[in-house]
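Engineer: requesting a structural model of the entry that follows:
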Amino acid sequence: MALPLPRQRHVSATRAGSGPGVRVEHVGRALRVTSRVVPEDIRGGEIKIDWLYQQFHDIPLDAPEAIVRATARAYILFQIGCSLFPNPSGNMVHLKWLLHLEDFDLCGALAWGAAALAHLYRALGNACIRGKVECCCFGTLVQIWAWDHLYIGRPEVVGPQPELVDMPLGCRWNTRLAFRDNVRTTDIEFYRDQLDQQLESQVSVLYSCIESCN
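Structural biologist: Now for the predicted structure:
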């Protein structure tokens, strides 16, 4: 999966706590479900991702606009919990994000890409701490970046190049791939050794102004 996320937009600060407006009543109003449908096990302002899938994975083709909008909010919330801003629970997503999904025009003006990168960098930094065994980040984004920039671990594209008109650049990897000797599944020592020996000429730099920027 590759998501196009705007980076140069408005920035919004979101509190970590549940706070007012993200309780059962707000969930029911934003997602157009009755209070009895909303699960009772909302803990710390978080809701189960599986509940979102069970309630919104299928809607009628003739559904009214209000239901379509509610389903869109649920889908975005699902992607936030699964991909963009995952947390250590692995199956929960915070309801604070619903506050940013009320108005789709305002939602689209937010810098989701910048927020995802900030979350990613913080998660990667935490994963480097001794004793940490997990990394709660958008792993697909890390993988695509590595394939674009580094030879080590990069598969060879052997299938036809997909059309990228109005598509995220990451979709160019959505084709048939071949994994050669430069790719290992679980050999950490192999990657450490190869990365230590990697030459500057083997790193792909996408920005021509990189030297002047330094």
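
Engineer: going forward, measure contacts between C-alpha atoms and count neighbours the same way
Structural biologist: Will do.

Engineer: residues in contact with the most centrally placed residue in the chain?
Structural biologist: Computing the C-alpha centroid of the chain and ranking residues by CA atoms, centre = their mean puts L84 first, at 2.2 Å. For L84, the contacting residues are 116, 137-138, by CA atoms under 8 Å, 6 or more residues apart in numbering.

Engineer: let's see 6 Å
Structural biologist: Contacts for L84 (CA atoms under 6 Å, 6 or more residues apart in numbering) come out as 116, 138.

Engineer: residues of the strand or helix carrying A114 that come out buried?
Structural biologist: Assigned by DSSP states H and E, A114 belongs to helix 112-127. For helix 112-127, burial by neighbour count (16 or more other CA atoms under 10 Å) applies to 112-117, 119-120, 123-124, 127.

Engineer: what's the offset of the helix or strand that that helix is followed by from the middle of its chain?
Structural biologist: Note on helix 112-127: by DSSP H and E, the next helix or strand toward the C-terminus is helix 139-149. In terms of CA atoms, centre = their mean, to the nearest Å, the centre of helix 139-149 is found 12 Å from the chain centre.

Engineer: to compare against the first, here's another:
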Amino acid sequence: MLNTKPSEPTEEQICQYTRAYVLDLFGSMFFADSSRDSVPAMYLQFIQDLDSLEQYNWGGVVLAYLYISLCVAVQRKTKLMSGPTVLLQHWCWSRLPTGRPRPLNDWSPNWGNPNEHEYPAFGDKWCCLHDYRQGHNWSGVSYFRNELQKLEDYMVKWEPYNALLNQIPCKLPLRVIDERGVWLARVPLVHFWIIEHY
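Structural biologist: The predicted model follows:
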């Protein structure tokens, strides 16, 4: 029997697979639209040179796309929501008591004692096992609309990461802490023709 060992991928093959992965992330996660199976060609220019990807403010671009997607969803009489809905879901779960799953174990992730570069991201707290079965599971959209209408300002946890910031040592990745100065920046978020003031 011949021992066939797979050959090492070439640099070009690695780049091709990386481009395909990034393009899939753009179309399915960051800039998803209602087509569900296509990615606009306008993003191809950004993956031609993979080294240039880090020059762009992708967080701002994704937020701009989310904001315009929310505006479109509430203005039109449609049941379609596009954009980075996972980001919106994480934001809601971290701040609003309505519709949030209950963790099966401890509420916060097991941060352990990594170094300051390896602390998990804040959203990692939702990666543990959760119980999604709640009394309102079969209530439909009207239940959630009603619960959201009843929310008062004091019920919203506007800065859920403050507990982590106040710990010594701080339990957020160093790159997040280093960018703390722009957390409350007032800047336009730009995504092609979309300009959202933030």
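
Engineer: TM-score of the superposition?
Structural biologist: In this superposition the chains share a TM-score of 0.67, using TM-score structural alignment, normalised by the length of structure 2; 151 aligned residues with a CA RMSD of 2.6 Å.

Engineer: from S83 of structure 1, how far off is the nearest residue to K48 of structure 1 once chain neighbours are set aside?
Structural biologist: Using CA to CA, 6 or more residues apart in numbering and skipping the chain neighbours, the partner closest in space to K48 of structure 1 is M92 (4.4 Å). Per CA to CA, to the nearest Å, M92 of structure 1 is found 12 Å from S83 of structure 1.

Engineer: try F190 of structure 1
Structural biologist: Taken as CA to CA, the span from F190 of structure 1 to S83 of structure 1 is 28 Å.

Engineer: same thing with L31 of structure 1?
Structural biologist: The spacing between L31 of structure 1 and S83 of structure 1, counted by CA to CA, is 20 Å.

Engineer: same question for L195 of structure 1.
Structural biologist: To S83 of structure 1, L195 of structure 1 is 27 Å away according to CA to CA.

Engineer: kindly report the same for L120 of structure 1.
Structural biologist: L120 of structure 1 is 11 Å from S83 of structure 1, by CA to CA.

Engineer: go on, Q55 of structure 1?
Structural biologist: With CA to CA as the criterion, Q55 of structure 1 and S83 of structure 1 are 19 Å apart.

Engineer: more neighbours, those two?
Structural biologist: Shown here are Q55 of structure 1 and S83; by other CA atoms under 10 Å, S83 has more neighbours (19 against 15).

Engineer: what residue in structure 2 is paired with the more buried one?
Structural biologist: Counting by TM-score structural alignment, S83 of structure 1 lines up with M29 in structure 2.

Engineer: residues touching its match, list them.
Structural biologist: With contacts defined as CA under 6 Å, 6+ apart, M29 of structure 2 is in contact with P84.

Engineer: rerun at 8 Å
Structural biologist: 83-86.

Engineer: so the helix holding A114 of structure 1 corresponds to what in structure 2?
Structural biologist: Using TM-score structural alignment, helix 112-127 of structure 1 pairs with 58-73 in structure 2.

Engineer: using the three-state scheme, assign Y75 of structure 1.
Structural biologist: helix (DSSP: H, G, I helix; E, B strand; the rest coil).

Engineer: could you pull out the strands for structure 2?
Structural biologist: 102-103, 130-131, 188-191, 194-197 (DSSP state E).

Engineer: of those, which approaches Y21 of structure 2 most closely?
Structural biologist: strand 188-191 (20.5 Å; CA to CA).

Engineer: what do we get in structure 2 for L150 of structure 1?
Structural biologist: Match for L150 of structure 1 (TM-score structural alignment): L96.

Engineer: what residues are up against the residue nearest to its match when sequence neighbours are not counted?
Structural biologist: Nearest non-adjacent residue to L96 of structure 2, counting by CA to CA, 6+ apart: V156, 5.4 Å away. Contacts for V156 of structure 2 were tallied using CA under 8 Å, 6+ apart; they are 95-97.

Engineer: need the contact list for the residue lying closest to A74 of structure 1 once chain neighbours are set aside.
Structural biologist: The shortest distance from A74 of structure 1 to any non-neighbouring residue, by CA to CA, 6+ apart, is to L52 (6.2 Å). Residues in contact with L52 of structure 1 (CA under 8 Å, 6+ apart) are 74-75, 78.

Engineer: columns distance to G131 of structure 1 on top of these, output as JSON lines?
Structural biologist: Shown next, in JSON lines, are those (distance: CA to CA, whole Å):
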{"residue": "A74", "distance to G131 of structure 1": "35"}
{"residue": "Y75", "distance to G131 of structure 1": "34"}
{"residue": "F78", "distance to G131 of structure 1": "29"}
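
Engineer: is it possible to get CSV of these that adds neighbour count and distance to V27 of structure 1?
Structural biologist: Below are these laid out as CSV (neighbours: other CA atoms under 10 Å; distance: CA to CA, whole Å):
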residue, neighbour count, distance to V27 of structure 1
A74, 24, 10
Y75, 16, 14
F78, 21, 14
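
Engineer: closest to L101 of structure 1 out of the residues you listed?
Structural biologist: Nearest to L101 of structure 1 among the contacts of L52 of structure 1, with distances taken as CA to CA, is A74, at 9.3 Å.

Engineer: what do we get in structure 2 for that closest one?
Structural biologist: That one, A74 of structure 1, aligns with A20 by TM-score structural alignment.
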